[in-house]
Structures are given as C-alpha cells and as structure tokens.
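Novice: following is a predicted model, sequence given first.
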Amino acid sequence: MFKDAQTGLDYFCPNDNYYSKILKSDPPATATTAVKGRKKSKKTVAMYSECKDEMGFGYMLACHSIIRELQLDEILSASFGCLSQDIIAVSAFLASGAPGGLSNIDHFTQNNFCFTSKIITSESLSQLYKDISQSMCNDFFRSWIRKCCQNDYICYDVTSVSSYSDNLPFVEWGYNRDKERMPQFNIGMFCTVKSKVPVYYSPYNGSINDYSNLPYVINKARGVGLEPDADKKVTLVMDGGFAIPDVILKASEMGFKLLIGAPQDFGVKIKEHLSEWVTNGFLEDSILRRNDEAIRYKEKEITIGRLRTRLMMFKSPLSGLDQEKSLNSIINQMEIELQDKNKIIKGKHKYAPFFHITTNENNAFTYTFDKHEYAKTLALCGCFALLCTNTELSCEEALDLYRSKDCVEKAFAVLKNDILDERIRTKSIESTNGKMFLAFIGLIIRRTLEDKLRRYLNKNRISLDSAINRLSYIRCIKEDEKWVLSNCLTKVQRELVDILGLPVGGLGH
C-alpha cells in the first residue's frame, strides 16, 4: 500500500513482498503483480483476482494473516498440495458465516482476492469435498496437533449435527442436543485450553453414547499424534457426562491424565463424600477467591477400581444461592400439585424424596414433607466435585482449568450456528467428510479472529459478523496496472486493521 503524491490516493499492489509475507507462496500471474518498471510473471495460470475491476481484500487479508500466524498455510500446503488455496478460500467463506449459503461461493470468490486458480462454483465445491481424502486430513492433523498441543491442556466434548441424508451409514436417530426430530451424527472434538484452538475432531454414529465411544475417539486421536509421551502425559479435561468408571480406567490405561467433573450420582459415592465434608464443617478447609466469592475446597484420595485418584470438593456461595432458589421452586411446585390432587393412581415416585405419600384403597392420599431430606439437600447446594489424576495440579489450578473447558462448547456453538447452519445437507460419505474438514478450518479461522477482536467488539458493542462485513468492504478498484482503494478507510475499519496488525500500510513498498 502506498500513497500517490500527486493524487493523494492509496494504492494496493500485491507484489512479491506481499506474497512472501502473507501467503508465503508464489505470486499469481501478470496483472495483479505488475507495477511500473517490473516485468510480468511468466506463469501461465491467471488468478481469479485478475478478472474483476473491483475486488474486496480486507477480510481475506485478515484470514491470510491469521493463517500465516498459525502456520496453517504451511501445514495445508504440505498436506493438500494444490488444493490448499481452494481450501483456504472456502474455509474463509464458511468462517464469515457463508452469507447466502454455500451456493454463493462463486460470488464470494468472484468478488474477493482469494488467490485461487479459478472461480469456485457449486460444482467445483462438490468436487473439492471429494478430493479431500482421509489420508490427507490425517497428515494435516499430525502436523497441526504437533504444532498446537505443546505445553497445553486438552479438553474434549461431543455434539450432534442433524442431517437430511437418509443413506449415510453413520446418520441415525439418537439423543439430539438441539431437540430436533431428525437423524444425526455425532462429533467428538478436542481443543487446547490455553490457546482455545480446535485441534482434532472425529465424527461417529448418531446413536452411540458419548462415553461409550470415548475410548475409540481417543484411539483415533492417538493415531494422528495426540498421544502422551514418556516424559509428560497429556491431561484431558472433560465434563461429568464422561465420569464412568470403565471410561476413566480405559483412558488412564491409554496414558492420559484426567480432570473430570464428578456428578453426585457417580458410582464412587461422591454425594456421601460431599455430605460428610459439609456435615463436619469447614474449619480445616482452604479458601480461594474468585471474583466476588470465596470458594471453600477440600481434597481427599479415593480409588476407582485399580486407579487411585484425587477427589477435589468445592462449595460456591453464589452457585449455592441459585441452586437453593431452584430447589425451593421445585418443592413449592410439587406441593401445589399435591394440594390440587384428590387421588394419586401412579407417579408417586416423582415427589420423592421430599414428600412421603400414603394412599388408601380408594387412591385417596395424604402426604408429609421430609424436613431431614430437605436439610441434607439444602446443605449440598453450591457443592461440586472434580476427579483429577494429575498429581501436579493444585485444587486452585484444577478449578480454573475445568472452568476453561467451555472453549470447546463455544467452538461447537460457532460450528453449528455460524458455519454449518445447524444441519448437514451432503448426500455421500466423501462429501460429508470433505465439508466437515472445511468447516473445521473455518472454525479455526473464525475462533482466532473472534479471540483477537473480543475486547474491541465488547467495548464497542459490535458483533463479529458486523466486523467481518466492515473488513469485507475494504475494497480496491483497478486503475491501469495498479489497485487503488475504492474508499478511504472508516474509523472502525482503521481500528480493526490496527488490532489485527494487517500490513496495509506497507504492502506496496
């Protein structure tokens, strides 16, 4: 980028310097790189960006800057070869929310500097899905995991994606997290906790339980490099849905350290341990401060099968107030229902353990409120527990680490709502696998872009989609052999460019 001294206009010339800094690949042919006094490239393949007199480059520049920073360009190029630029272009389109749907991919590549060899149409996109093979993806994951997972913790969770296809073998009816009456497939995903970057995903049959398939997903992840070494084991952070003794033992046997939420109905009597702790008082407990509350905690050693692990118990006053309010609301609703009934024929169990119901031969009934059970439950409000096999983590570190696992839940929300539009419409296994990989790369781009802009977006109450639109509207028009900005940058555009560190000011030098 440089300013013409006579006209005062800003010029954009994506020259060799641009490609070495941003794309780290050979520049495309002729017109996009030609400036006065420089010979044109001898390459015969003309990039798409030559075909239009006005092009958007702000958003794609941001995407390429992120990809370069994460070294995604090198890894994609090494794994996919000539497909890498098409993958980047489509993934950037998905990261933007795919405005107009994927059928609009030709419009996107036609109006933005995507640096592809041709316009990507719906037909060529379908072919790209099929060209992305599993062996290529596995090569990518090996390099990506090696790059991202050093000195970081890994969290894991599962979501479901609804599908319109009735001929995909892994699409079946199961527990649908979106409450849709549709068949689905499940996706298990690993994310780094500190950098909050997705590192690996594994789709599987929609009817399989999450915890049952965890050892198989872990085994696949180990096959592409997510494997503990002899010196430092990888710590997996998971919620209480995976707190199954057999699953914990299997994951531990595979060499992973674990930090898992421990629900009170877990098979090693978590509720009894918490009740004993609360009943005996908190005099010897430790306290840690988090924001506006003081959280008490205590640690004890327990055994799960052959595995010795640490049970970390916590009591949060703020969570306790919310849970106490919810508990009283439920009990009040139960009592109102009982007062309105004349007879109870079935369903007495739903009022336990707080109400004891006695019926006679006519199904008329009386009930009593169990104050002792109410007091025990009330005392446990705000209590929760974690199971930890990593002996190097303190209770304070474990709590912070566990609370950070929501990064994978947020990644799922972005994947389903912003990228996939909640459902998959592909009809073959190859197309589904290819689209999921492109969505995965798009997820990395969007999550990284959001993380970089989060403070600015919150402060100025601007959505990420709005920021992407403003970046997309940084456009150039062609003037002779140069590209000149079609408009002066707005205040918001300048601020976005500065935050992202986009090299707009020196591209032409």
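Specialist: Good, I have the coordinates. In this text, all values refer to a predicted model and were calculated from it rather than measured experimentally.
Novice: from here on, contacts and neighbour counts on C-alpha atoms
Specialist: Will do.
Novice: where does residue 357 fall, helix, sheet strand or coil?
Specialist: strand (DSSP: H, G, I helix; E, B strand; the rest coil).
Novice: need the contact list for the closest residue to it other than its chain neighbours.
Specialist: Nearest in space to residue 357, with sequence neighbours left out and distances taken as C-alpha to C-alpha, 6 or more residues apart in numbering, is residue 367 at 4.4 Å. Contact analysis of residue 367 by C-alpha atoms under 8 Å, 6 or more residues apart in numbering lists 355, 356, 357, 358.
Novice: now the strands for the stretch 1-150 of the chain?
Specialist: 2-3, 10-12, 54-56 (DSSP state E, counting those that start in this stretch).
Novice: please identify the most buried of these.
Specialist: For these, the largest average neighbour count (mean count of other C-alpha atoms under 10 Å) is found in strand 54-56, namely a mean of 23.
Novice: follow-up on the earlier one: confirm that the residue nearest to residue 357 sits in a strand.
Specialist: Yes: counting by three-state DSSP, residue 367 is found in a strand.
Novice: now the element after the helix or strand harbouring residue 469, going C-ward?
Specialist: Element membership for residue 469, per DSSP states H and E: helix 464-472. Counting by DSSP H and E, the next helix or strand C-terminal to helix 464-472 is strand 475-479.
Novice: how about that following strand: buried residues?
Specialist: By neighbour count on 16 or more other C-alpha atoms under 10 Å, the buried set for strand 475-479 is 475, 476, 477, 478.
Novice: again, but for stretch 418-436
Specialist: Result for stretch 418-436 [16+ other C-alpha under 10 Å]: buried residues 418-420, 422-424, 426, 428, 430-436.
Novice: just how off-centre is it within its chain?
Specialist: Chain-centre distance of stretch 418-436: 17 Å, with C-alpha atoms, centre = their mean, to the nearest Å.
Novice: related to what we said a few turns ago, let's see which of the buried residues of stretch 418-436 end up in helices.
Specialist: 430, 431, 432, 433, 434, 435, 436 (DSSP state H).
Novice: between those residues, which sits nearest residue 197?
Specialist: Lowest distance from residue 197 to those (C-alpha to C-alpha) belongs to residue 436, with 16.3 Å.
Novice: run a quick neighbour tally on residue 167.
Specialist: Residue 167: 11 surrounding residues under other C-alpha atoms under 10 Å.
Novice: hang on, I meant residue 336
Specialist: 10.
Novice: likewise residue 508?
Specialist: 19.
Novice: wait, it touches residue 16, no?
Specialist: No: with contacts counted by C-alpha atoms under 8 Å, residue 508 stays clear of residue 16, the gap being 9.5 Å.
Novice: second structure for comparison follows:
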Amino acid sequence: MADSESASPKRRVQVINGVPRVYEDHPYWDSEKKQCRHRRTYIGRLDEHGAFVPNKSYLAGQALAAVDAVKSADRRFYGAGYLLDHIGKVTGVEADIARSFPSIKDQIISLAYFLVQEGESAVYRFPRWMLSHWHRLTHALGSQGISRLFGSIGEEAKLDFFRRQAKRRLEREYLAYDTTSISSYSELIKQVKYGYNKDGERLPQINLAMVFGETSGLPVYYRLLPGNISDVGTLENMIADAAFLEFAKVKLVWDMGFFSAKNVNALYHAHYKFIGALRPDTTLARSSVEAVRDRLVHYANYLEDDDVYCISTMTAWDYVWNTRGGREERGKRRLYVHVYYNEQRAAAERFQFNHGLRELKTAVQNGKATDAQMERAQRLLTFKSTPVRGTKVEYNDEAIKQYTRDFGYFVLLSNEMKEGDKALECYRNKDLVEKTFNNLKNRLDFKRTLVSSVENLEGKLFVEFVALIYIAYIHKVMKSRNLYRNYSIQSLLDELDVIERFDYQGQRTRYGEITERQRKIYEAFGIRAPDGKPSKTRALETADDEA
C-alpha cells in the first residue's frame, strides 16, 4: 500500500467538549482502497475572540521548520544575547559549560539565555522564543526535548562545572552561605518534606543551600537539601562538599542561624577562615556583651561609617574534634570576638517588642491567648487574683528589663579578621545572598517546582543556576555603574533586545538601528555595540586621547 499526499493541508475547526479545536486536514490518496482519505493533525484552539492559539506541538514544529530550513536570509532579535555572550566569556561560564557538558552545551546556554531575558516566563514558552531570537541551536527544542535535557544533566558533570567556576575566583574572596526553601507538591521527589520557610509557612518543600562570592557577586555552588532540615545542620555538609570539590583557601561568612559549637569546630578542623554571627540567646553572645557593656558606648569605640559602637577582643576557642578513627583532638584556637551596639537597632527592637507585648497582654485579658502566648506571658506578665476583681494582669517590670537589656547588641566571630569595621563590612555583604535567592525564586520561575522527578528537578535547577550567574553579573555592573537610576534588570535587557541581526547567505552579518542609549549600556559593561561603533561620548573621549 502506498499513500501519498495529494494536496496542501487546510485548517478546519471541530468543537470538542465545548472547545473549538483547530486542526489541519491532510488529504491523501489511499492506493489500496482506491479513494481519497483524510488525516487530521490538531494544532491548537480558538479563544473567545476567535483568534488562533497554537499548541506546544505546533510551536515546536514551527521552530523546527524555521531552524532546519535552508534560508537565504534570517532576521532575529540579538541585542540582549550579544551582551550575554560577553558575560559568558568574562565569567568563564561559556568555556566551563563547553568542557563539562560538551554534547549539550548549546542547549544549556540557549535555555539559560531564555530564562535571563524572559524573566518570569515559564520554560514551556521556550519554543516560541526560539522563533524570534538569535540562539545557538541548530534544531528545535520542544517541551519533551527540554525534559530530556533536564534529565541528561548528570551529577559528575555538574561537579566538574562547580570546580572550574570555583577556581576562577575562590581564593580572592569570602564566600557567603545561606539557605532558602522552594515549595513543591510532587510526591515523587524524596527531598520534598514538610517544613517552615523563612516566612513561617509550613509547606511541602525542598531547601536550597547556596555559596556566593562576596567580591565577584557571583554564585559559586549550590546544594539541594530535604525540606525539613534546619539551617544549623547544613553547614557541616557544605564543608564536606567544599573538600570534595577541591575548593582551596575557603573563607566563609554565615548568618546566626548556622552557629553551633560543632560547626565552628568543623571549620577549624578544615582550616577554613570564617566570619559568623552569634545567636543572641547563646552563652557566648551573652557573656561577650556583658564583658564590654559598661565601656562599649563611648565615642572612642564609634565606627562613624557604620553608625555602630564596637569593641574587638582576641580570645581562645576550645577546639574539640573526633576523628574518623575515634581519636579526640583538643586544643586552643585563636578567635576574634566583635561586639557591636547600634542605637537605631535598639530603638527598632524595643518598638517591635513593646507592640508585641501590648498585644500579648490584651490577648491574655480577653482569654484569647494561644498556648505559645501563654508560655511567653508567664515570663513577661504577672497574674494577681482577688475574690472581687478576679485575675488582674500586669507587666513584670524586672523580667522585661532583663529581656530587653541586650537590644541593639550583636556579636560576630572570626578566626581571621581582627578589625571590627572590616568584619562588619564583610558580614553585611552577605545580603547579596538573600538578593540572589530573590532573583532565583521571583525572576527565574522557581517559586514553585513544577517537575515530577528528581532528575528533572536537578537538571532544571542547574540551568536556573547558570542563568543566575548571568543575572548576578548584570546586577553587579548595574549597581557599580549606577544604571539602576534609569533601568531595572528587565528594562535594560528589553532596551537591548530590540536590536536585530540580519544574516544573508553569502554576505556579511548586518545589524539593525542602534541608539545612543543602547551603545552606552554596552560600554558600561566594557564592550562596544554589535556593529563595533562607539557612542558619541566615547568617540569624543577617544579623539581627545589621540590628540
């Protein structure tokens, strides 16, 4: 039997379950039955206004036709991709991806470009983006292809990429460390556990730990964690990972949630430098504050640039470590303790405390206090019962005085930095980590994980991580060159994205119109526009230099 197409397909509409479905009618000649027959290919639907809405298969087919067809001319949006090409070279991402993932390097880079340029757009829109934007792929990559790509990103190749990236900048900067939670309702992912996120919500989630360079402003490494693990339990695993990944001369900065004697001992054992905050309720924090309380708030201890008072002292840490062979190591290790007091912080903490205390008293008086509130009330309130007036609730002034006496104080530890101002500056730079997580979850479509397998989750997370390196670099340049006065990250990329690239067979590549604003953006990143011409300001500066 030989079937042959006898005419070009026509679009028709069929209503299925109340939805007008669009299909292509392919007539063909059935040589066996000696008659004309029809084959249907559904390509989308009509919306409420009668406009055609293509489905994923149709979009993928269109992308394939656009990429694979031999064309005499090609026209694509190119300006933002040109900037990302430059960033990939400067950061080494392009070279490291090529070495770690030689067979799928173009897919990873192209998908990362899409995630950077399209902000919160979901990955399923990638085939549509391919039709209009310049990219490196020579074939279409639809939804199924993207899933296969995520599943093919192996652990060994990822670790190789982390090693290569770390060697480029690890020895020159402190590394900030933090965790975040990502909600997921997939029952097929073992790491999904019920836990509390940073907003206090109890949700099924996974945790993500990330290491971030403070000077470069770029993420270095991440680790996927079960959703119910606490911050303090993650640091020791990160230390072990750093040794496995051959990170040399590690310098780490962490938030107070990661402090424990075990973690500090682990850092000393690994010979890592560190700066970390103490939880205010720890014995070491309280004793450190008490030791300097009477002499801290004097102008001689005032750090004007930071608006804090500071006293730094050197002490000895009681180091204890049990080796794998069961041998116990003990000794004294040098430790710098920096105690700070900030008057604005004290006022803010007192205001928040007073507001909460009033609400607590009201809840107790009205009989609406929860068990947790009643437990707190036992410490901060007094209860006096009389036969006539019943129970009278009053403030426990002495308990409140003890509770609030450390407001405004905070303590940092370091085994390297002995100057309080430098330690505080390094610690405050860890805010970059929190901004990184905001970028990851809010900008890169990662507020909720939508994949259903561990392999796809790991693969998607890695591509998001690669995209995050580009975004972090853009953020760093925009901040240092004051570009945030006129642009957000998205508006800057949109400003460049309209620049078109024209490729004609047998002719030199040509670019669309490039404005003065666009040229200045490129020059802020250290490159010229795609056509190689400088901005007018830059051209005048060059002429003056030559003169």
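Specialist: On my side now, so go ahead. These numbers come from a predicted model, not from an experiment.
Novice: which ones are touching the aligned partner of residue 494 of structure 2 in structure 1?
Specialist: Using TM-score structural alignment as the criterion, residue 494 of structure 2 maps onto residue 469 of structure 1. The neighbours of residue 469 of structure 1, taking C-alpha under 8 Å, 6+ apart as the test, are residue 59.
Novice: repeat that for residue 373 of structure 2.
Specialist: Residue 373 of structure 2 makes contacts with residue 360, as judged by C-alpha under 8 Å, 6+ apart.
Novice: against residue 390 of structure 1, how distant is residue 401 of structure 1?
Specialist: 12 Å (C-alpha to C-alpha, to the nearest Å).
Novice: same question, residue 314 of structure 1
Specialist: The value you get for residue 314 of structure 1 to residue 390 of structure 1, if C-alpha to C-alpha is used, is 18 Å.
Novice: and these two? Which one has more around it.
Specialist: Taking other C-alpha under 10 Å, residue 314 of structure 1 and residue 390 do not tie; residue 314 has more neighbours (24 against 18).
Novice: confirm the more buried one sits in a strand?
Specialist: Yes: applying three-state DSSP, one finds residue 314 of structure 1 inside a strand.
Novice: list the contacts of the equivalent of it over in structure 2.
Specialist: Alignment note: residue 314 of structure 1 maps to residue 340 in structure 2; criterion TM-score structural alignment. Residues in contact with residue 340 of structure 2 (C-alpha under 8 Å, 6+ apart) are 308, 309, 310, 311, 408, 409, 410, 411.
Novice: residue 395 of structure 1 contacts residue 312, correct?
Specialist: Yes: here residue 395 of structure 1 reaches residue 312: they are 6.6 Å apart, a contact under C-alpha under 8 Å.
Novice: what touches both of those two?
Specialist: Common neighbours of residue 395 of structure 1 and residue 312 (C-alpha under 8 Å, 6+ apart) are 297, 299.
Novice: for the contacts of residue 340 of structure 2, work out which two are farthest apart.
Specialist: Taking C-alpha to C-alpha, no two of those sit farther apart than 311 and 408, at 14.1 Å.
Novice: look at the two and report which has more neighbours.
Specialist: Counting neighbours by other C-alpha under 10 Å for residue 311 of structure 2 and for residue 408 shows that residue 311 has the greater number, 22 against 18.
Novice: aligned partner of the more buried one in structure 1?
Specialist: Using TM-score structural alignment, residue 311 of structure 2 sits opposite residue 297 in structure 1.
Novice: who touches the corresponding residue of structure 2 for residue 212 of structure 1 in this structure?
Specialist: If you follow residue 212 of structure 1 across to structure 2 using TM-score structural alignment, you land on residue 233. Residues near residue 233 of structure 2 by C-alpha under 8 Å, 6+ apart: residue 258.
Novice: and residue 233 of structure 2, how far is that from residue 394 of structure 2?
Specialist: When residue 233 of structure 2 is compared with residue 394 of structure 2 (using C-alpha to C-alpha), they lie 40 Å apart.
Novice: so for the helix holding residue 469 of structure 1, what gets flagged as buried?
Specialist: Neighbour-count burial for helix 464-472 of structure 1 [16+ other C-alpha under 10 Å]: 464, 467, 468, 470, 471, 472.
Novice: equivalent analysis for stretch 149-167 of structure 1, please.
Specialist: Those would be 149, 153-163, 165, for stretch 149-167 of structure 1 by 16+ other C-alpha under 10 Å.
Novice: same question for stretch 452-466 of structure 1.
Specialist: For stretch 452-466 of structure 1, by 16+ other C-alpha under 10 Å, it's 453, 456, 457, 464.
Novice: quick check: the farthest pair among those residues?
Specialist: Applying C-alpha to C-alpha across those, the maximum distance is between 456 and 464, 10.1 Å.
Novice: picking up where we left off before, from the buried residues of stretch 452-466 of structure 1, which land in helices?
Specialist: Filtering the buried residues of stretch 452-466 of structure 1 for helices - DSSP H - leaves 453, 456, 457, 464.
Novice: closest to residue 111 of structure 1 out of those residues?
Specialist: Nearest to residue 111 of structure 1 among these, with distances taken as C-alpha to C-alpha, is residue 464, at 20.6 Å.
Novice: how about that closest one: what's its closest non-neighbour residue?
Specialist: Closest to residue 464 of structure 1 by C-alpha to C-alpha, 6+ apart is residue 450, at 6.6 Å.
Novice: what lines up against that neighbour once you look at structure 2?
Specialist: Using TM-score structural alignment as the criterion, residue 450 of structure 1 maps onto residue 475 of structure 2.
Novice: now residue 351 of structure 1
Specialist: By TM-score structural alignment, residue 351 of structure 1 lines up with residue 377.
Novice: tally of neighbours for that match?
Specialist: Residue 377 of structure 2 has 21 nearby residues by other C-alpha under 10 Å.
Novice: give the closest residue to it in space, chain neighbours not counted.
Specialist: residue 360 (7.1 Å).
Novice: quick one: residue 103 of structure 2 from residue 501 of structure 2, how far?
Specialist: For residue 103 of structure 2, the distance to residue 501 of structure 2 - C-alpha to C-alpha - is 26 Å.
Novice: same check on residue 155 of structure 2?
Specialist: Following C-alpha to C-alpha, the distance that separates residue 155 of structure 2 from residue 501 of structure 2 is 37 Å.
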